[in-house]
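Novice: With the sequence up front, the predicted model follows.
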Amino acid sequence: MHLRHSHLTLMGMTVALLCSAVSCAAASAPKLQGIYSNMEPSVEQGELIGIEIFILPHVRDDAVAYVALIQFADGLPMRPQLVDLSIQDDGISFSAVHPVEGEIEFTGSIDTEGLTGRFDALGEVSLPRGESIWQWGASGR
């Protein structure tokens, strides 16, 4: 009997360690959903400059998929647009319509700090994870 309990205790400890390792690995992977923004007001010129991307999950064909609400501002905020995201391994990509450049492609990745990548017509971009500029009034910024 004593040997049987030792075996069950060892198996229980093994399962607990395995579950702990899986949850730690899952916790270290950054979540895709969130707000990524480098949009800033230009106080001197009274303009708004930058890009804001809000990634949202949804269910499509019984699987989790993602869309992004994207807003460009080059003096004035442009109309936001909803685009489908393509997720590959550790990267994301999408197409959006820029008010000056027309249809542009983005390819990049997300980590705990934010979203980084390249718009084919605009170049490299780094958008920190955080609040939307449109939330600033609520947070006292």
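Specialist: Everything's here; your move. Numbers count the residues shown, from 1 in each chain.
Novice: Only C-alpha atoms from now on, for both contacts and neighbour counts.
Specialist: Fine.
Novice: which helices and strands sit right next to the host helix or strand of residue 104?
Specialist: For residue 104, the host element (DSSP states H and E) is strand 102-110. If you count contacts as 3 or more C-alpha pairs under 8 Å, 6 or more residues apart in numbering; DSSP states H and E, strand 102-110 packs onto strand 91-98, strand 114-119.
Novice: among these, which is the most enclosed?
Specialist: Highest mean neighbour count of the helices and strands packed on strand 102-110: strand 114-119, a mean of 19 (counted as mean count of other C-alpha atoms under 10 Å).
Novice: what's in contact with the next helix or strand after it?
Specialist: Per DSSP H and E, the first helix or strand lying C-terminal to strand 114-119 is strand 123-128. With C-alpha atoms under 8 Å, 6 or more residues apart in numbering as the test, strand 123-128 has contacts from 36, 37, 38, 51, 52, 113, 114, 115, 116, 117, 118, 119.
Novice: okay, now the one to match up with it:
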Amino acid sequence: MTESEINQLDRPGNYKKRRTIIDSYINIIFKMMADGISDNLIYFYVISKGYCGKRKSLWNYIYCIEKNNYPARTPMNPKRIMEWVYPEDVIRIRRNGLLRYLLTVNPKTKKIAIFYKYHIPIVCATKTFIRKNTH
């Protein structure tokens, strides 16, 4: 390298700052993390303030900011947010399970125990209505 090229290395070039969709929310995320607020609350707060990008990328930004700037914080598990995993105490009844329960006439087939356990009134009324009108 010549002497002039070496001298040019002393002066860094002016590069444009890379613009992202999260730029207007970075201060909010940093301040909330400094206050010790959980990642889930930060995530939903940023969404409520009008974030319109991909939710996975928002979670990745929160995770990376936390990992790089606040190593003492324990990261939250994003599965409940990103993949909609229900808590263990929530019973989810799907439409096909409900229809299978309502339309099963053969007493030998196995029925879903959730409906027997909780005796949901509308399901019982619908079942009697279907039984009366199909026979």
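Specialist: Now that the structure is in, tell me what you want to look at. Since we're looking at a predicted model, the values are computed, not measured.
Novice: What's the TM-score once they're superposed?
Specialist: Overlay of the two chains. TM-score (TM-score structural alignment, normalised by the length of the second structure): 0.22; 61 aligned residues with a C-alpha RMSD of 5.6 Å.
Novice: May I see the buried residues of the strand holding residue 104 of the first structure?
Specialist: Buried residues in strand 102-110 of the first structure, defined by neighbour count with 16 or more other C-alpha atoms under 10 Å: 106, 107, 108, 109, 110.
Novice: thinking the first one is in contact with residue 116, fair?
Specialist: The one in question is residue 106 of the first structure. No - under the criterion of C-alpha atoms under 8 Å, residue 106 of the first structure makes no contact with residue 116, lying 9.8 Å away.
Novice: possible to save the contacts of strand 123-128 of the first structure as CSV with distance to residue 27 of the first structure?
Specialist: CSV is the format used below for these (distance: C-alpha to C-alpha, whole Å):
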residue, distance to residue 27 of the first structure
36, 20
37, 23
38, 26
51, 28
52, 25
113, 15
114, 16
115, 18
116, 20
117, 23
118, 27
119, 29
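Novice: farthest-separated two in those residues?
Specialist: Distances among the contacts of strand 123-128 of the first structure were taken as C-alpha to C-alpha; the most separated pair is 113 and 119, at 18.8 Å.
Novice: May I see the helices and strands packed on strand 102-110 of the first structure organised as TSV, with distance to residue 82 of the first structure added?
Specialist: Shown next, in TSV, are these (distance: least, C-alpha to C-alpha, whole Å):
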stretch	distance to residue 82 of the first structure
strand 91-98	8
strand 114-119	17
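Novice: which of the residues in the helix or strand where residue 100 of the second structure lies are buried?
Specialist: Using DSSP H and E, residue 100 of the second structure falls within helix 95-103. Residues of helix 95-103 of the second structure classed as buried by neighbour count (16+ other C-alpha under 10 Å): 101, 102.
Novice: The first structure: strands as residue ranges?
Specialist: For the first structure, the strands defined by DSSP state E occupy 34-37, 40-42, 47-60, 63-75, 81-84, 86-88, 91-98, 102-110, 114-119, 123-128.
Novice: does residue 117 of the first structure really touch residue 94, like I thought?
Specialist: No - Residue 117 of the first structure lies out of contact with residue 94 (C-alpha under 8 Å); the separation is 11.3 Å.
Novice: Could you name every residue contacting both of those two?
Specialist: Common contacts of residue 117 of the first structure and residue 94 (C-alpha under 8 Å, 6+ apart): 106, 107.
Novice: where along the second structure do the helices fall?
Specialist: Listed in chain order, the helices of the second structure (DSSP state H) span 3-10, 26-34, 39-48, 55-69, 79-82, 95-103, 113-118, 121-134.
Novice: Show me what the fourth one is packed against.
Specialist: Spelled out, that is helix 55-69 of the second structure. Packing contacts for helix 55-69 of the second structure, counted by 3+ C-alpha pairs under 8 Å, 6+ apart, involve helix 26-34, helix 39-48.
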